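*Asks:* What follows is a predicted protein model with its sequence.
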Amino acid sequence: MWLLHLLSDPDEAAAVVGECARVLRPGGVLVTTVDKAASHNVGSDIDAALAGRPVRSPVDGAARVGQYAAAYGLTRAGGARFRGHGQGRSPRSTVEDLRRGWFTSVPPDSALADRFARRLAELPDQEVRRPDPEFALQAFRKPLS
């Protein structure tokens, strides 16, 4: 499931995991991304330029998702990581994301957005994408009985 990071309320995220647990057959497995927003921090100059921006507490944090799953009787069944091929950002594409509201904690037309846009505009290689993010998955199994 590639969904939990879109939710802002932990209770909503827990309810989504609960509904998945409800419809899983015994022995079935739920696979979901975790820590999605944090995965975009790849240690680049873009991340340094965006340092200090407000961030909301992630409802898809790995520990949190594990708690949601456990509350509905699911047990940890594994995990994996995968590269988001082609999802690395350039400074210019990051400004575009900033201006279209992709950074939900920074209003697109705010002075804060202007400040981050100026920092990003000062970076070299405006069209060069930085490393692709690496995303994390967790799997949870519904017991057989």
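*Replies:* Now that the structure is in, tell me what you want to look at.
*Asks:* all contacts plus neighbour counts: C-alpha atoms, from now on.
*Replies:* Fine.
*Asks:* How many residues are close by the closest residue to residue 73 other than its chain neighbours?
*Replies:* In space, and not counting its chain neighbours, residue 73 is closest to residue 142: 6.8 Å by Cα to Cα, 6 or more residues apart in numbering. Residue 142 is flanked by 24 other residues according to other Cα atoms under 10 Å.
*Asks:* where's residue 33, which helix or strand?
*Replies:* strand 29-34 (DSSP states H and E).
*Asks:* err, residue 139, not the other one
*Replies:* strand 134-141.
*Asks:* coming back round to it: gap between the helix or strand just after the strand holding residue 33 and the chain center?
*Replies:* Proceeding N to C from strand 29-34, the next assigned helix or strand is helix 36-39, under DSSP H and E. Distance of helix 36-39 from the chain centroid (Cα atoms, centre = their mean, to the nearest Å) equals 3 Å.
*Asks:* Can you tell me what sits against helix 36-39?
*Replies:* 5, 58, 60, 133-136 (Cα atoms under 8 Å, 6 or more residues apart in numbering).
*Asks:* Buried ones in that helix, by neighbour count?
*Replies:* 36-38 (16 or more other Cα atoms under 10 Å).
*Asks:* picking that back up, ok, and the most crowded of the contacts of helix 36-39?
*Replies:* residue 60 (26 neighbours).
*Asks:* Comparison target below:
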Amino acid sequence: MLDYDKEADAYDASRGGEARAAAAAEAVLGLVPDGPGHLLDVACGTGIVTRRLAADRPALRVTGADLTPAMVRMAGARLPGAVVRADSRRLPFRTDTFHAVTSIWLLHLLDDAEDVRAIVAECARVLRPGGVYVTTVDKAAAHDVGSDVDAVLATRPRRPAQDAAPTVTAHALRHGLRPAGGTAFPGIGQGRSPRTTITDLRRGWFTRLPPGEPRTEDFAARLARLPDQDRPRPDPVFALRAYRKPTPG
């Protein structure tokens, strides 16, 4: 996994910036019921999406939580007094606190199925009856857009997708949540070019291809032979799923 303390300063610029954040926030809020309430953004990162959730839905009181100190500092600057440092597997909030809980671009980072189960369980626990949990699913698959870059990378080793939609749904059902719809949004500015993909390979972005390994350099060499080295291929389209906590009776 990448070191997100080191990634923090360049994180937004390397991942679509405000345009991607705006698309994400609009899609998330489309799954969150209107009206006043309290929303928790789990693993809020730099707070670039969290701030938009707060700005675009003024009736919602928004809290961000993240484990990485550098990310918490950046998010705290965007939402003063509304960001806490917390492990998403052990959230420091009371049961039935929030009207909505979100985890955007989190579950795909995890190798351990038990960690994913624990996070979904915690999000369900702190969610009030009638509230919704919204999360991204199938993130790695979204980056395979059928381009020539994807064709080169097709044979790379992959880790199991812990954020696969059926897996996340199974965890949600196990913890009392019920499917409540879904949507998708474009990962604006995240289309891969051959040159940026080579850079990502060599800095450990692809977790099963460590920097410096012969296999990594073989993929890099094949990418270097593609045309239009600096032309981004199509942007990914990210999937969101919503789950509702039933009200008693």
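*Replies:* Right, received. Where do you want to start? Every value quoted in this text rests on a predicted model; they were computed, and no experiment measured them.
*Asks:* After superposition, what is the TM-score?
*Replies:* The TM-score (TM-score structural alignment, normalised by the length of structure 1) is 0.99; 145 aligned residues with a Cα RMSD of 0.5 Å.
*Asks:* Redo the buried residues of helix 36-39 of structure 1 as TSV? Include distance to residue 52 of structure 1.
*Replies:* Formatted as TSV, the buried residues of helix 36-39 of structure 1 follow (distance: Cα to Cα, whole Å):
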residue	distance to residue 52 of structure 1
36	19
37	15
38	14
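*Asks:* where exactly do the strands run in structure 2?
*Replies:* Secondary structure of structure 2 (DSSP state E): strands at 37-42, 60-66, 83-85, 98-103, 127-137, 178-186, 237-244.
*Asks:* whereabouts in structure 1 does the longest one align?
*Replies:* The counterpart of strand 127-137 of structure 2 in structure 1, counting by TM-score structural alignment, spans residues 24-34.
*Asks:* hmm, who's touching the matching stretch?
*Replies:* So stretch 24-34 of structure 1 is contacted by 1-5, 20-21, 60-62, 65, 77, 135-145 (Cα under 8 Å, 6+ apart).
*Asks:* Drop anything exposed from these.
*Replies:* Buried members of the contacts of stretch 24-34 of structure 1, scored by 16+ other Cα under 10 Å, are 4-5, 20-21, 60-62, 65, 135-142.
*Asks:* Which two among those residues are spaced furthest apart?
*Replies:* The span of these, defined through Cα to Cα, is set by 135 and 142 at 23.5 Å.
*Asks:* how close does the one residue sitting closest to the centre of structure 1 sit to residue 81 of structure 1?
*Replies:* Residue closest to the average C-alpha location in structure 1 (Cα atoms, centre = their mean): residue 36, at 1.8 Å. Taking Cα to Cα, to the nearest Å as the measure, residue 36 of structure 1 falls 11 Å from residue 81 of structure 1.
*Asks:* Between these two, which contacts overlap?
*Replies:* What both residue 36 of structure 1 and residue 81 touch, as defined by Cα under 8 Å, 6+ apart, is the set 135-136.
*Asks:* re earlier: may I see the strands of structure 2 arranged in TSV, with distance to residue 149 of structure 2 as well?
*Replies:* Converted to TSV, those look like this (distance: least, Cα to Cα, whole Å):
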stretch	distance to residue 149 of structure 2
strand 37-42	32
strand 60-66	32
strand 83-85	37
strand 98-103	28
strand 127-137	22
strand 178-186	18
strand 237-244	16
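*Asks:* wait, which of those is closest to residue 17 of structure 2?
*Replies:* Comparing the strands of structure 2 by Cα to Cα, strand 178-186 comes nearest, at 12.6 Å.
*Asks:* whereabouts in structure 1 does that closest one align?
*Replies:* So strand 178-186 of structure 2 sits over residues 75-83 in structure 1, by TM-score structural alignment.
*Asks:* Over to stretch 55-63 of structure 2?
*Replies:* The aligned range for stretch 55-63 of structure 2 is empty, by TM-score structural alignment.
*Asks:* quick revisit: let me know the angle separating the strand holding residue 33 of structure 1 from strand 134-141.
*Replies:* The directions of strand 29-34 of structure 1 and strand 134-141 differ by 150 degrees, with axes from the mean of the first three to the mean of the last three Cα atoms, to 10 degrees as the criterion.
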